[in-house]
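**Q** Fold the following.
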Amino acid sequence: MGTYLLIFAGCAAVAVNQRTAGTVTFPGVCITWGLAVMVMVYSVGHISGAHLNPAVTLAFATCGRFPWIQVPAYAAAQVTGSTAASLTLRLLFGSEPEHFFGTVPSGSDVQSLVLEFIITFYLMFVISGVATDNRAIGELAGLAVGATVLLNVLFAGPYQEHP
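**A** So this is what the prediction gives:
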């Protein structure tokens, strides 16, 4: 449910922005993604550990903070949630190529890969810092992770309309 709501909110913000000639604005899209992550961390964190992304689940399992036996079920739930959200948006907004609500890399494949690696590292660094260290203020984890997503989208996620 957390992954579904995250993907639905973030991609819906892009869809509405495209459909309304930019009324949401790019900063508004960034804020939507960050707030959606923050809200999901606070609402489902106590249930699932707020694993909204398979990268988080894998990182926690790799560090011994999550049981490997549960990784396949969590990853399946995350993929199912994101797929269901995408299908819901497709039903609501259509499936024509001009209704593509994702990002299109503006640089080379290598630039895109390196940027994605850096922002994923940045996100995992923050999540690991606020969620695994007893010295961190756990109550602020959702705010820190949501703000990190907002920043990542702000500098690495400018979307373009599908060509």
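
**Q** C-alpha from now on. contacts and neighbour counts both.
**A** Will do.

**Q** I'd like to know how far the residue of the chain most remote from its centre sits from residue 29.
**A** Most distant from the centre of the chain: residue 135, at 25.7 Å, with distances by Cα atoms, centre = their mean. According to Cα to Cα, to the nearest Å, residue 135 and residue 29 sit 32 Å apart.

**Q** can you give me the helices for the chain?
**A** For the chain, the helices identified by DSSP state H occupy 2-19, 26-48, 54-62, 71-93, 109-132, 141-156, in order along the chain.

**Q** Also this sequence, please, to line up against the first:
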Amino acid sequence: MTTPNDAQQAEIGLRSFGRPNSVVSQFDFWNDRYEGRRLFSEVLGTFFLVLVAVGGGLVNARFGGDAVPAAARVVAPALMVSAIILFMGTVSGAHLNPAVSMAFALRGDFPWKRVPAYIVAQFVGAALATLLLWALVGKHGTAGLTLPGAGISTTTAMIWELVLTTGLVSIILGTASGAQQIGPLAAIGVGSYIALAGLWGAPVSGASMNPVRSLGPALVLTHWTSWWAYLVGPVAGATIAVGFAHVLRGRGGGRSGVEAAMGTLGAHWHSNPRK
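**A** The predicted structure is shown next:
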């Protein structure tokens, strides 16, 4: 088990002054014994996200095409993400998205050793949500799936997802930086971006910005059209966002010890560069 050293504990104490429960939560996030709790949170959070994101399309198809308006189908997942950040962000960081987990790892705020398990947990949550929806309301063609819009090529959809994901991950990294730890208000920023991107971007690519939101349902419903666009686009967008964050903040970025400690999307511990 890896635990913070004395200097890290002192820094946590200073950053957490006036917030009685935050020090314990940060130690829990560092403590390997609680990895199961974190992974369960990622499964649960991604389950609810995909339940809303895929469920909107399936329910709409099940009840005639006007039951859930198009605007509601893109705003509802954004509201769910905001709620998930608020209720479980301090447990797992509320990544809910492999692109986000990879971005934090690339920036050095999240241990690479945790990334594979996080991604598996996210896929499990997405698959379980889709299975439940299938059992309750049935399968209705391509309803609920993320696909390019009419007349849109897979390449165009991939580039669209890349651009949208670059913006999303930039928002997430920006609200989890050492100079801008805005705590629960990050839920508003992230949720607002997802809603705004969906309102104008969904007709082109579906505005997924999340590989598990697209590939989890595709796996369950066995529909793999244009699947690679929804893997390559978000991952490339997240990588570009990390590069932008480096340019904006410079080498080191003013960070020390704890990065975004229990603040925006939850606990993102700055990994020890000597490891």
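
**Q** After superposition, what is the TM-score?
**A** The TM-score (TM-score structural alignment, normalised by the length of structure 1) is 0.90; 159 aligned residues with a Cα RMSD of 1.7 Å.

**Q** Let's have the helices of structure 1 in JSON lines, adding mean neighbour count.
**A** Putting the helices of structure 1 into JSON lines (neighbours: other Cα atoms under 10 Å) gives the following:
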{"stretch": "helix 2-19", "mean neighbour count": "21"}
{"stretch": "helix 26-48", "mean neighbour count": "20"}
{"stretch": "helix 54-62", "mean neighbour count": "18"}
{"stretch": "helix 71-93", "mean neighbour count": "17"}
{"stretch": "helix 109-132", "mean neighbour count": "16"}
{"stretch": "helix 141-156", "mean neighbour count": "21"}
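
**Q** Just send those helices back as a markdown table, with distance to residue 103 of structure 1 too.
**A** Compiled in a markdown table, the helices of structure 1 are given as follows (distance: least, Cα to Cα, whole Å):
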| stretch | distance to residue 103 of structure 1 |
| --- | --- |
| helix 2-19 | 10 |
| helix 26-48 | 12 |
| helix 54-62 | 19 |
| helix 71-93 | 14 |
| helix 109-132 | 11 |
| helix 141-156 | 10 |
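
**Q** Nearest to residue 100 of structure 1, out of the ones you listed?
**A** Taking Cα to Cα as the criterion, residue 100 of structure 1 comes closest to helix 2-19 out of these, the separation being 8.1 Å.

**Q** So which bit of structure 2 is that closest one matched to?
**A** Helix 2-19 of structure 1 falls opposite residues 45-62 of structure 2 when the two are matched by TM-score structural alignment.

**Q** How far does that stretch sit from its chain's centre?
**A** Here stretch 45-62 of structure 2 is found 16 Å from its chain centre; the criterion is Cα atoms, centre = their mean, to the nearest Å.

**Q** how close does it sit to structure 1?
**A** After superposition onto structure 1, stretch 45-62 of structure 2 sits on average 1.2 Å from its aligned residues (mean Cα distance after the TM-score superposition for structure 1).

**Q** check contacts around the residue nearest to residue 13 of structure 1 when sequence neighbours are not counted.
**A** When the adjacent residues along the chain are set aside, residue 13 of structure 1 lies closest to residue 29, with 5.6 Å between them (Cα to Cα, 6 or more residues apart in numbering). When the contact criterion is Cα atoms under 8 Å, 6 or more residues apart in numbering, the partners of residue 29 of structure 1 are 10, 13-14, 17.

**Q** What is the equivalent residue in structure 2 for residue 29 of structure 1?
**A** Residue correspondence to structure 2 (TM-score structural alignment): residue 29 of structure 1 is matched to residue 73.

**Q** Run through who's touching the match of helix 2-19 of structure 1.
**A** Counting by Cα under 8 Å, 6+ apart, 66-69, 72-74, 76-77, 80-81, 84, 88, 94, 96-97, 122-130, 133, 137-140, 143-145, 213, 217 sit against stretch 45-62 of structure 2.
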